[in-house]
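> Sequence plus predicted model, see below.
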Amino acid sequence: MAQRNVPVSSRLGDVRYEIRGALSRRARELEAEGREIIRLNIGNPGLFGFSVPVHVRAAVESRLAQSEAYCHQQGLMAAREAIAARETARGAFGAHAENVFIGNGVSELIDLTLRALLNSSEEVLLPSPDYPLWSAATVLNGGRARYYPCPASRGHLPDPDEVESLITPRTRALVLINPNNPTGAVYPTDLLKALVRVAERHRLLLLSDEIYDGILYDQAAFQPLAPLAGDLPCVTYSGLSKMHRACGYRVGWISLSGADSKLAEFRSALDLLSALRLCANVPTQWGVAPAINGPDTTAALTSPGGRLYEARRAVIEGVRNSEFLSVVEPQGALYAFPSVRNEHFSQFDDETFALDLLETENVLVVPGTGFNIRERNHFRLTLLPEPDQIADVFDRIERCLDRLAAGSKARARHVA
């Protein structure tokens, strides 16, 4: 008797992660054929020549002999105390080491917190565009994603009234990604205060993804959410991956803030789930306190003349010189989210464009729809390459768009 295919969870039908999806697989096939692909799909600093700060790496290396046993399910106390002290210094209400949980990257902690929070069909408010792991974790934990739009016409910022209009009796949480991935938007303080008031009126848990909190350009100012939330329950996410260029270390953390009486049951659920996966990667947790308390190694990269700043400048100039593109200049994070002006195309499709760019110009970007937006004219690229390479990439993008525009005009003439 022939064996039937192994069935999979129906929830996977609503899960996408185009950052490492079909286009990335096609890029690997082309690389196997000998093509050199410029991969701009992932914000992975180590692949672009960035290094973990020396003092962070040294701390990890010096503690290897003390890292061979499981640690506490919440993480090493020295790391948790450093995280809590930073949150307290920022003004977070009730931040302390017992309210800090360390995980194998923020990715694991997004999944863990939503698993602790959600019952079947309960809703989470997510930005559109979002980082798609948030959508995936919501669905995989039985929830439903409801998207509040952050369009380019508003500088990729949300409208608090629009967010509030989406709330239903089943809404449990409001997610903010600030500085934003994929758009690079940095949220003003007044906007954050308005969103806190929305959460307070509807008793929503605030989930604030702040992994890019120190990667800022052109005098942009980052405002952490927890101090504004006061005693309202808030979960702040951060880690070593981006600010400290340590993606492979897989160290992320969450800090709970707000009134302990409101957090007790949720905190117990997080403790149980943390215990079930035993603990996070122990050796690299020794790098947390030195990273938080040590010298600032990011400002030089994001200031004029710094590599990230100049890469961002190259993106802005590439868009400015393009016949087809526009962009909201990123104020933070490691990405830009350009859009293709639709007047040049009878019908533009971001996935078709991204595949054509890969096949003809050897450049891998992520289609905008991979970040859960309806518009089909955006794409995301990382700011991590050298500025000269980014300039070359925009030459390739322009050639690709020029061919697509010519084809679109030819089809329009044929139809006419």
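Great, that's in hand.
> drop to CA atoms for contacts and neighbour counts, all remaining ones
Will do.
> Tell me where the stretch 51-200 of the chain has helices.
Applying DSSP state H, counting those that start in this stretch to the stretch 51-200 of the chain gives helices spanning 54-62, 77-90, 105-117, 132-140, 160-165, 189-201.
> roughly how far out does the longest one sit from the chain middle?
In other words, helix 77-90. On the basis of C-alpha atoms, centre = their mean, to the nearest Å, helix 77-90 sits 22 Å off its chain's mean C-alpha point.
> got the contact list for it?
Contacts to helix 77-90, defined as C-alpha atoms under 8 Å, 6 or more residues apart in numbering, come from residues 94-102, 224, 227, 255, 285-289, 292-293.
> hmm, which of those are the buried ones?
94-97, 99-102, 224, 227, 255, 285-289, 292 (16 or more other C-alpha atoms under 10 Å).
> what sits against Gln74?
Gln74 sits in contact with Val100, Phe101, Ile102, Gly103, Asp271, Ser274, Ala275, Cys279, Ala280, where contact means C-alpha under 8 Å, 6+ apart.
> Reformat those as CSV; add distance to Val366.
Listed next are the contacts of Gln74 as CSV, based on distance: C-alpha to C-alpha, whole Å:
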residue, distance to Val366
Val100, 33
Phe101, 31
Ile102, 29
Gly103, 27
Asp271, 36
Ser274, 32
Ala275, 36
Cys279, 33
Ala280, 30
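> Which one of these is nearest to Ala410?
Gly103 (53.3 Å; C-alpha to C-alpha).
> which ones are touching that closest one?
Neighbour list for Gly103: Gln74, Gly75, Leu109, Arg250, Val251, Gly252, Trp253, Cys279, Ala280, Asn281 [criterion: C-alpha under 8 Å, 6+ apart].
> and which of those is nearest Arg403?
Arg250 (41.3 Å).
> Show the residue spans covered by the strands in this protein.
Here the chain has its strands, by DSSP state E, at 38-39, 100-103, 123-128, 144-149, 171-177, 205-209, 234-239, 252-257, 325-326, 335-336, 339-340, 363-364, 366-367, 379-382.
> what about versus this one:
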Amino acid sequence: MGILSEKLSSVKPSQTKAMTERAASLRAEGKQVITLSQGEPDFQTPDRICQAAIEAIRAGHTKYTAVAGIQSLRKAVIAKFQRENSLNFTLDQVTVGCGAKQLLFNALLASLDEGDEVVFPTPCWVSYPEIVKLAGGVPAPVETRVENGFIMTPDDLRSAITDKTKWLMLNSPSNPTGAVYSREDLEDLAAVLRDYPDVWVLSDDIYEHLVYGDTEFCTMAEIAPDLASRTLTVNGVSKSYAMTGWRVGYAGGPAELIKAMNTVQGQSTSHTCSIAQHAAVAALNGDQSFIREFRDAFKKRRDQVVGLLNQIPGLSCKAPDGAFYVFAECQGLLGTRAPSGKVLATDMDFALYLMEEAGVAVVPGSGFLADGFIRISYASSEEELANACAAISNAVSRLSRTQGAA
């Protein structure tokens, strides 16, 4: 009998982490690699947030805290939800975890029985189907379409719901596509959900502040207050505040579910880092103007990358409305032959070719359950992005058509 569980045998490692680690390995060998595979802002955490952490250490806030988080942070979360999303929670309706990812895991582990289904649109974040499987559930991916802006339609949702459906997981702005669900989109989905009172909504809002132009961010519990009693709203400080390594996420929802999530967390990590919690208080309560500066910089980089990629034969993409990723279609390059003689049959082959020949790390779309794409993070400097796109262009120009390839 082997040591690994049958459950784990069906779970795949994160392709985003795998490509980033491969890039680090190549750099350790002395090779130049530009890493555009990781969803991490290149900005430094704002100084006032770092100072709050230093002050917390000096004040002796280095002991255990409540599993759900320190009260001052939960109050800051409550204030944030009310201020920005018109959502009203009490202390027992919010919780803090070691990043938004842990809160997603806690919620699913606390609520799924074997065979329960979780619906989510694809392309999706790489961890969604794997977390569902680890929690004992069954992933129920729903394919969306490029021509529809990668948005799940009401008909898509209705067709996916069965008598085993427990959750709808919705990530807006989306990783990897940058798609943002409009107010009308959410109202249409809410209309479907009203016909299925046993289906809960998990709203993953981690990229909330990273929307561009006239795009409006909305969240389900705000748009459909009558669904709030079966909606969990998850967010965190990682992306908007450049605090990925601090590992602080937060969630608001029905007290019964939050209590169950705290039970799961209490038997795993306990609370998140006490020092990071104090830094998060400063992040949520303090001046928010730097977020606009981050967003303006991301928009400029987005436009730069979209423009450069669309000049490369075989690649095409639209400007995303949110997050900091470009999801570029590479179907036109599949079936081509690399200078080594290898045929690039899949998006993984193409991604590995870019890694090894162009020195650029991207993530294949298959990792997001969408074959024929690559995800490129533009959370890097304009100079680095320009160099990366030039290297990609050069690498693509060295590909040749195989006999019979389109």
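Structure received. Keep in mind it's a predicted model, so treat the numbers as computed, not measured.
> hmm, back to that, export the strands of the first structure to TSV and append columns for distance to Val56 of the first structure.
Listed next are the strands of the first structure as TSV, based on distance: least, C-alpha to C-alpha, whole Å:
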stretch	distance to Val56 of the first structure
strand 38-39	27
strand 100-103	17
strand 123-128	33
strand 144-149	37
strand 171-177	26
strand 205-209	22
strand 234-239	13
strand 252-257	15
strand 325-326	39
strand 335-336	25
strand 339-340	38
strand 363-364	31
strand 366-367	31
strand 379-382	24
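> of those, which approaches Arg413 of the first structure most closely?
strand 339-340 (21.3 Å).
> matching residues in the second structure for that closest one?
Using TM-score structural alignment, strand 339-340 of the first structure corresponds to residues 329-330 of the second structure.
> Give me the contact list for the matching stretch.
Gly314, Leu315, Ser316, Cys317, Asp347, Gly372, Phe373, Ile374.
> Quick one: map the fourth one onto the first structure.
Alignment note: Cys317 of the second structure maps to Val327 in the first structure; criterion TM-score structural alignment.
> again, but for Pro173 of the second structure
Using TM-score structural alignment, Pro173 of the second structure sits opposite Pro179 in the first structure.
> repeat for Glu356 of the second structure
Alignment note: Glu356 of the second structure maps to Glu359 in the first structure; criterion TM-score structural alignment.
> ok, how many other residues are close to its match?
Neighbours of Glu359 of the first structure under the rule other C-alpha atoms under 10 Å: 17.
> Let me see the contact set for it.
Per C-alpha under 8 Å, 6+ apart, neighbours of Glu359 of the first structure: none.
> So it versus Arg35 of the first structure, what's the distance?
10 Å (C-alpha to C-alpha, to the nearest Å).
> In the longest helix anywhere in the first structure, which residues are buried?
Counting residues, the longest helix in the first structure under DSSP state H turns out to be helix 387-415. Buried positions in helix 387-415 of the first structure, judged by neighbour count with 16+ other C-alpha under 10 Å: 387, 390-391, 393-394, 396-398, 400-402, 404-405, 408.
> Same question for stretch 369-378 of the first structure.
Buried residues in stretch 369-378 of the first structure, counting neighbours by 16+ other C-alpha under 10 Å, are found at Thr369, Gly370, Phe371, Asn372, Ile373, Arg376, Asn377, His378.
> Give me the distance between that stretch and the centre of its chain.
Stretch 369-378 of the first structure has its C-alpha centroid displaced from the chain centroid by 15 Å (C-alpha atoms, centre = their mean).
> my read: Leu112 of the second structure touches Lys166, true?
Yes - counting by C-alpha atoms under 8 Å, Lys166 is a contact partner of Leu112 of the second structure at 7.4 Å.
> Could you check which of those two is surrounded by more residues?
Set Leu112 of the second structure next to Lys166 and count neighbours by other C-alpha under 10 Å: Lys166 wins out with 24 against 20.
> How about the contacts made by that one?
Residues in contact with Lys166 of the second structure (C-alpha under 8 Å, 6+ apart) are Leu112, Asp116, Glu117, Val118, Asp198, Val199, Trp200.
> Please give the number of neighbouring residues around the corresponding residue of the first structure for Lys300 of the second structure.
Taking TM-score structural alignment, the alignment pairs Lys300 of the second structure with Glu310 from the first structure. When counting by other C-alpha under 10 Å, one arrives at 20 neighbours for Glu310 of the first structure.
> likewise the one 4 residues further on?
The local packing of Ala314 of the first structure (other C-alpha under 10 Å) involves 22 other residues.
> Now do the contacts for it.
Pro387, Asp388, Ile390, Ala391.
> my read: the match of Pro173 of the second structure touches Pro330, true?
No - applying C-alpha under 8 Å, one finds Pro179 of the first structure not in contact with Pro330, separated by 9.3 Å.
> overlap in contacts of the two?
Going by C-alpha under 8 Å, 6+ apart, residues that sit against Pro179 of the first structure and also against Pro330 are Ala185.
> ok so, going back, between all of the contacts of Gly103 of the first structure, which two are at the greatest distance?
Gln74 and Arg250 (14.7 Å).
> which stretch among the strands of the first structure comes nearest Arg16 of the first structure?
Nearest of the strands of the first structure to Arg16 of the first structure, taken as C-alpha to C-alpha: strand 366-367 at 11.9 Å.
> Does anything pack onto that closest one? Which helices or strands?
Applying 3 or more C-alpha pairs under 8 Å, 6 or more residues apart in numbering; DSSP states H and E, one finds that strand 366-367 of the first structure contacts helix 350-361, strand 379-382.
> Swap in 10 Å and give it another go.
On a contact count with 3 or more C-alpha pairs under 10 Å, 6 or more residues apart in numbering; DSSP states H and E, strand 366-367 of the first structure meets helix 22-32, helix 350-361, strand 379-382.
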